[in-house]
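**Q** need a 3D model of the sequence below.
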Amino acid sequence: MKSTVQSSPQERILQAALGLLETGGVEAVSTRAVSAAADVQPPTIYRHFGDMQGLLNAVATAGFAAYLDAKGTRATYSDPVQQLRDGWNLHLEFGLTHPHLYTLMYAAATRSGTQGPAALEGFAILRTLLQRVAEAGRLAVSVERAAAMIHGAAMGLTLSLLSAPVRDAALSDLMLEAVLNAILTPEPSQSRAQPETSVVRSQAAAHAVSLAALLPELQVPFSAAERSLLAEWLDRLM
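**A** Next comes the predicted model:
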């Protein structure tokens, strides 16, 4: 006798809302439509998710996590800079292939001034990766500034491409190189072709960023005031 595993009402609601979002946008995710698609009564939605905004937040988080898992992005590359490049392309691909889900994650946040859980998770992934880039000595600005620059550029570009009547296929690569040139130190082969003062300044900034990134993990007998002073000195070198 074959047994079938029935999904829970909460899972059915999530999947129903995600399907409605992907095909019709946020406006299609109504209480009536979700309850009909999930075969539940409307109060069940509110019992599990509080309100419709809670449901939308859960949908965005579940959809984003499913996409990351499908792409196998949980692995860590030996070269964090290459992983950063691939992460940029993944961000663009996600937005262009799932426009309604992406808009729910990012465009709604720009209107309300608050970031949803899925957008915060995406930013945390980016910051963790940039921490590795800093520890490798390849970051020329602080982790926070690099994360803000990449996040702003990737989000702005994706939303712009989604609304563009004609998409410029070369725009993504051009913007990525511009941002990376602004936040990364040159490759060793490129450093030899630069003026010595420029190389020294770049190397000093990279070492400062790297030490600042590692400082919270270092077991050194510094007082809180000494750590604060060291952080200020490092910040001046970045």
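**Q** make it CA atoms for all contacts and neighbour counts henceforth
**A** Noted.
**Q** helix, strand or coil for A75?
**A** Of the three states, A75 takes coil under DSSP: H, G, I helix; E, B strand; the rest coil.
**Q** for it, give its distance to H100.
**A** Computed as Cα to Cα, to the nearest Å, the A75 to H100 distance reads 27 Å.
**Q** next one: A28
**A** Counting by Cα to Cα, the gap from A28 to H100 is 11 Å.
**Q** neighbour count: A75 and H100, which is higher?
**A** H100 (21 against 7; other Cα atoms under 10 Å).
**Q** the structure of the following sequence is requested for comparison with the preceding one:
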Amino acid sequence: MIAAAADLIAASPGEEFSLRAVCDAVGVKMPTLYHFFGSKQGLIDAVIEHGFDLYLGEKASMESSGDPIQDIRAGWDAHVAFGLTNPGFYTLMYGNVRPGYSPAAQSRPSEILRGLTARAADQGRLIVPSEQAAAHILVSNIGVTLRQLILAAPDPALSQAVREGAISAITGKGMRADNPLTTAIERAAAQPDVLGKAETQLLIEWLDRLGRDNEKLQ
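**A** The predicted structure follows:
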């Protein structure tokens, strides 16, 4: 029934779907659906959970760069790509707003993002608390994805511009020229192909270690 509802949602993103159509698709009666899900909202919640399973399955297949800021960039792009490829799921996952309510499954990708911002904070690369940084990235990411879905037109340039603006807002990129170590870390992280992934990560670790030692001396 979850798969049938998902198929109906995917076929008509943003539109209501019929419980009877779901039952007909799998050859069961309405009481069977209510027995398993309790209500239409119960079925919708199960479909949302399924959507997050698909989304997180794709994220799990992504290889970490070893750098939290770069991983935030990659996660942003994966988020947008999932939304554009799966508008039916995405509008249920993030577009159906009820004041005071958020699907429990939303916490799963949020935890991943908070882990990345916590690592960035540990490296001294944020100018805001890590929780605030995660919230800033998430709401910006959702907004730019929904904007493209509403317009039914992918806009990579807009997504990149908003992404870099959000990252600048949490890292202070462009405002920290007085800290050459931070500047070097950001430049290395933004161009991992210059030195290579492993070498870039090692350089970042060394620079971060130097920065921590300098803080102890001050």
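**Q** quick one: TM-score?
**A** Scored against TM-score structural alignment, normalised by the length of the second structure, the superposed chains reach a TM-score of 0.73; 182 aligned residues with a Cα RMSD of 2.6 Å.
**Q** shared neighbours, A28 and H100 of the first structure?
**A** L21 (Cα atoms under 8 Å, 6 or more residues apart in numbering).
**Q** burial of A206 of the first structure, as a residue count?
**A** For A206 of the first structure, using other Cα under 10 Å, the count is 28.
**Q** please apply the same query to T23 of the first structure.
**A** So T23 of the first structure, with other Cα under 10 Å, has 14 neighbours.
**Q** quick one: map it onto the second structure.
**A** Matched by TM-score structural alignment, T23 of the first structure corresponds to A11 in the second structure.
**Q** quick one: contacts for the residue nearest to its match when sequence neighbours are not counted?
**A** Spatially, and ignoring its direct neighbours in sequence, A11 of the second structure is nearest to G88 (7.6 Å; Cα to Cα, 6 or more residues apart in numbering). G88 of the second structure makes contacts with 6, 9-14, as judged by Cα under 8 Å, 6+ apart.
**Q** now the residue positioned nearest the centre of the first structure: which helix or strand?
**A** Residue closest to the mean C-alpha point of the first structure, counted by Cα atoms, centre = their mean, is G122 at 2.9 Å. Following DSSP states H and E, one finds G122 of the first structure within helix 117-135.
**Q** what segments of the second structure are strands?
**A** Here the second structure has no strands by DSSP state E.
**Q** and the aligned partner of the residue nearest to the centre of the first structure in the second structure, how close does it get to T85 of the second structure?
**A** Using TM-score structural alignment, the partner of G122 of the first structure in the second structure is P109. The spacing between P109 of the second structure and T85 of the second structure, counted by Cα to Cα, is 18 Å.
**Q** so what's the residue count around P156 of the second structure?
**A** Residues near P156 of the second structure, counting by other Cα under 10 Å: 14.
**Q** could you find the counterpart of it in the first structure?
**A** Going residue by residue (TM-score structural alignment), P156 of the second structure aligns to A169.
**Q** cool, and G57 of the second structure?
**A** Aligned partner of G57 of the second structure by TM-score structural alignment: D69.
**Q** and if you look at G75 of the second structure?
**A** When the first structure is aligned by TM-score structural alignment, G75 of the second structure is paired with G87.
**Q** tell me how far the counterpart of Q53 of the first structure in the second structure lies from A135 of the second structure.
**A** Mapped onto the second structure by TM-score structural alignment, Q53 of the first structure lines up with Q41. Distance, Q41 of the second structure to A135 of the second structure, using Cα to Cα: 26 Å.
**Q** those two: which has the busier surroundings?
**A** A135 (15 against 10).
**Q** what do we get in the first structure for the more buried one?
**A** Counting by TM-score structural alignment, A135 of the second structure lines up with A148 in the first structure.
**Q** for the helix holding G122 of the first structure, give me the average deviation versus the second structure.
**A** When the second structure is superposed, helix 117-135 of the first structure averages 2.1 Å from its matched positions, counting by mean Cα distance after the TM-score superposition for the first structure.
**Q** who's in contact with the residue lying closest to A146 of the first structure once chain neighbours are set aside?
**A** Ranked by Cα to Cα, 6+ apart and with sequence neighbours excluded, the top spatial neighbour of A146 of the first structure is I183, at 6.0 Å. Remark: with contacts taken as Cα under 8 Å, 6+ apart, I183 of the first structure is in contact with 139-141, 146.
**Q** trace I183 of the first structure over to the second structure, please.
**A** Match for I183 of the first structure (TM-score structural alignment): I170.
**Q** oh sorry, the question was meant for L96 of the first structure
**A** Alignment of L96 of the first structure against the second structure is given by TM-score structural alignment, with L84 as its counterpart.
**Q** P156 is in contact with that match, correct?
**A** No - judged on Cα atoms under 8 Å, L84 of the second structure makes no contact with P156 at a distance of 11.1 Å.
**Q** distance of E111 of the second structure from A118 of the second structure?
**A** Distance of E111 of the second structure to A118 of the second structure, computed by Cα to Cα: 10 Å.
**Q** and those two? which has more neighbours close in?
**A** Per other Cα under 10 Å, whichever of E111 of the second structure and A118 has more neighbours is A118, with 20 against 12.
**Q** not counting sequence-adjacent ones, nearest residue to the more buried one?
**A** Closest residue in space to A118 of the second structure, ignoring its immediate chain neighbours: S130 at 5.3 Å, by Cα to Cα, 6+ apart.
**Q** hmm, that neighbour is touching A121, no?
**A** Yes - the pair S130 of the second structure / A121 is scored as a contact, 6.0 Å apart, by Cα under 8 Å.
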